[in-house]
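In: here's my sequence, what's the structure:
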Amino acid sequence: MKSLRITSNEDAKIYLLEEEVDDPSDTQVQVEVITSVVSPGTERAFILSMENTDKSYPRTLGYSVAGIVTKVGSNVKGFKPGDRVAGILAHRTIGNIEQHNLVHIPNGVTFEEAAFVRIGVIAMQAVRKARIELGEGVLVFGLGLIGQMAMQLAKANGALPIIGIDVVESKLELAKINGCTYTFDANMKNLEQEFKNVNNGCLPQVVIESTGFPEPIKLSLRYACNLGRVIILGSTRGNTEINFYKDIHKKGLVVIGAHISTNPAMQSYTAHWCFRDNALCFLNLLKEKRINVTSLISQKESFEKFNNIYKNVLERNDDYITSVITWKWR
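Out: Have a look, this model is predicted:
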């Protein structure tokens, strides 16, 4: 069977690649993709071969889809042709997914919403690993796609207040719409005092860094209260120079890396849930209307118009959050 996927080469040229798709293995499920969601920061970094990306070509772009099961492997349990599902797969028309990286979409959740599944699971790492307590102040640094999602999940987890900072006014406004208690321009002076003013006189107990840039990591350490936790959620593309005595040791900070690759494949543990359990949690939060992903969609396009989509990704349109790609071939 033939499939089309969006990819790029070493010259950062984006194109559609036609390739053969085998039948699913014993543990795989074949899925016809209905929608997929762009992860702008990660995909931009891979297209441009930025630091901390591999150098394999053609690139695999995308990792969050929703669709319909077409075939199942001989050892697969719980999935059958026709099921509505969401999971981990590149931007493509059809492909095979390991069954532990796939979940059913609950009734009441659309394909469009469910396609955010891995975006939600990534953002969930910050909230789980921070172990946020009810009433703790949480600062989210960077309000792009992952930051907006982390902000909503921290709120759902009981953080109060939720503080968001960014340099783009439209992203600050979007965060307010989705429940952020206070927002500030990251270029404001005296931000530390502003944070104390809205958090009972102290700096935030938790800071979630989601920009993917090196410099905000230093600022995140500064903005956390003594004995606070700083969660590195964004995948940084460069080096950060830190004075460990002044920035971490003297303040008693806990710094936690929250990359999704540290999660177990099959079995969940405290603060380290597997994809399946995280994904089911995320989709049920969508079903219960505790989080909102439709407000994060800046653009909807058919896969044939991939150049329109990646124009936004590569040109760093300030107001852009993400695109939903629709898939229907033949």
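
In: rest of the way, CA atoms for contacts and neighbours
Out: OK.

In: what about the longest strand in this structure?
Out: strand 28-37 (DSSP state E).

In: centre of the chain to the helix or strand that that one is followed by, how far?
Out: Next in sequence after strand 28-37, counting helices and strands by DSSP states H and E, comes helix 40-47. Remark: helix 40-47 is offset 12 Å from the chain centroid, using C-alpha atoms, centre = their mean, to the nearest Å.

In: and helix 40-47, what other elements does it pack with?
Out: Applying 3 or more C-alpha pairs under 8 Å, 6 or more residues apart in numbering; DSSP states H and E, we find helix 40-47 packed against helix 306-315.

In: mind listing residues that contact the longest strand of the chain?
Out: 23-24, 62-73, 76, 79, 91-99, 111-112, 115-116, 322-328 (C-alpha atoms under 8 Å, 6 or more residues apart in numbering).

In: Proceed likewise with the subsequent sequence, for comparison:
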Amino acid sequence: MKAAVLYGPHDLRYTDFETPEINDDEILVRMKATGICGSDLPRVLGNGAHFYPIVLGHEFSGEVAAVGAAVTNVKVGERIVGAPLVPCMKCSDCQQGWYAQCKNYSFIGSRVSGSWAEFVKLPARNGVKLPDGVSFEQGAFFEPATVALHGLVVMGFRGGTDVAIVGCGTIGMLALQFAKILGARRIIALDIDSRKLDLAKKYGASVCINTGAADFKQEIRETTSGRGFEMVVESAGVEFTEKLSLEIAGNKGDVMFIGTPSKPITWAPSEFEHINRKELTVRGS
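Out: Okay, the predicted model is just below:
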């Protein structure tokens, strides 16, 4: 098959690669759409890959091309999306249904080869049928959409609250839309990119604040009448946004860190103290 194969930092080649062979409980999926996640960039441009050569890609949709002998839940020709996290199903966390905390997990497109190829294999239980009327391109957003929604669920999202979305990339934009669906009173989008803020406004942000502006913190104070936000969702995973999220949260506020840092972050005592002084509830997802 053809695939975009990463042979090392800055060494991504479109070339021939071995087509995966499936086991009895697996399916082979012919790719129709696949995304490029922000987490793929440090793997391509830095030293973030677990091994070489590897086919990246974990946001995808396609058609079932083959099924293993023990597979009964999907059929050849069906349209599906894939959940890339592959839990072991045996550890203590898996036994409690905490699959995201599996001690021995694998991950399609990271720990095993992924979807930047003509075909990808996955356990049959990781395939989710794509409803009629949902395109393959839309289906490829299944994984980031579930990341955003899971984050809101984990933080105990409450309707009728003011919510700050810090970072309006893919995850942030999806979290914004889910927050709107779940009944947020106001959604305040924060980003340094005016184009992303324009899109955030289109998809439901009540207020958009450019964090590159000299007076953006004053704008936040005016927007919240000095109280800070009841709920903050951080999705960029960089030092500036992670520190800002604690700073702009109000007393007794909830902060959810979804963004994954690719570089070390150092906290000054005064920055970390926001958690203590404001009695914040801080969670990760």
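
In: TM between them?
Out: Superposed pair, TM-score by TM-score structural alignment, normalised by the length of the second structure: 0.82. Supporting alignment: 253 aligned residues with a C-alpha RMSD of 1.9 Å.

In: hmm, back to that, return the members of the contacts of strand 28-37 of the first structure classed as buried.
Out: Neighbour counting over the contacts of strand 28-37 of the first structure (16 or more other C-alpha atoms under 10 Å) leaves 24, 62-73, 76, 79, 91-99, 111-112, 115-116, 322-327 as the buried ones.

In: inside strands: which ones of those residues?
Out: Going by DSSP E, the strands hold 65-72, 94-98, 322-326 from these.

In: for the stretch 101-250 of the second structure, what spans make up the helices?
Out: Here the stretch 101-250 of the second structure has its helices, by DSSP state H, counting those that start in this stretch, at 136-139, 142-154, 170-181, 194-202, 216-223, 239-248.

In: please identify the most buried of those.
Out: Stretch with highest mean neighbour count among these: helix 170-181 (a mean of 22; mean count of other C-alpha atoms under 10 Å).

In: now the longest strand of the first structure on the second structure. Mean distance?
Out: Superposing on the second structure and averaging over aligned pairs (mean C-alpha distance after the TM-score superposition for the first structure), strand 28-37 of the first structure comes out at 1.0 Å.

In: list the contacts of the aligned partner of Ala70 of the second structure in the first structure.
Out: The equivalent of Ala70 of the second structure in the first structure is Asn75 (alignment by TM-score structural alignment). Taking C-alpha under 8 Å, 6+ apart, we find Asn75 of the first structure in contact with Asp26, Thr27.

In: spatially, what comes nearest to the equivalent of Ala236 of the second structure over in the first structure if we skip its sequence neighbours?
Out: Alignment note (TM-score structural alignment): Ala236 of the second structure maps to Thr211 of the first structure. With sequence-adjacent residues excluded and distances taken as C-alpha to C-alpha, 6 or more residues apart in numbering, Thr211 of the first structure is closest to Gly142, at 4.8 Å.

In: aligned counterpart of the one you found in the second structure, please.
Out: Checking TM-score structural alignment: Gly142 of the first structure goes with Gly167.

In: that match touches Ser194, doesn't it?
Out: No. Using C-alpha atoms under 8 Å, Gly167 of the second structure is not in contact with Ser194; the gap is 11.5 Å.

In: so which bit of the second structure is the longest strand of the first structure matched to?
Out: Taking TM-score structural alignment, strand 28-37 of the first structure hits residues 26-35 over in the second structure.

In: what sits against Ile187 of the second structure?
Out: Taking C-alpha under 8 Å, 6+ apart, one finds Asp162, Val163, Ala164, Ile165, Leu176, Ala179, Lys180, Gly204, Ala205, Ser206, Val207 in contact with Ile187 of the second structure.

In: contacts only, for the first one.
Out: Just to be clear, that refers to Asp162 of the second structure. Ala184, Arg185, Arg186, Ile187, Ile188, Phe229, Glu230, Met231.

In: which of these are buried, as a PyMOL select command?
Out: Per 16+ other C-alpha under 10 Å, the buried members of those correspond to this PyMOL selection:
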select buried, resi 184+186+187+188+229+230+231
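
In: next, name the residue at the spatial heart of the first structure.
Out: Ile119 (3.2 Å; C-alpha atoms, centre = their mean).

In: tell me the contacts of it?
Out: Ser39, Ser64, Ile146, Met149 are the contacts of Ile119 of the first structure under C-alpha under 8 Å, 6+ apart.

In: hang on, the third one packs against Ala123?
Out: What that stands for is Ile146 of the first structure. Yes. The pair Ile146 of the first structure and Ala123 passes the contact test of C-alpha under 8 Å, sitting 5.7 Å apart.

In: quick one on the thing from earlier: count of neighbours near the match of Gly142 of the first structure?
Out: By other C-alpha atoms under 10 Å, the residues close to Gly167 of the second structure number 26.

In: residue boundaries of the strands in the stretch 151-300 of the first structure?
Out: Applying DSSP state E, counting those that start in this stretch to the stretch 151-300 of the first structure gives strands spanning 162-166, 182-185, 206-209, 229-232, 254-257, 297-302.
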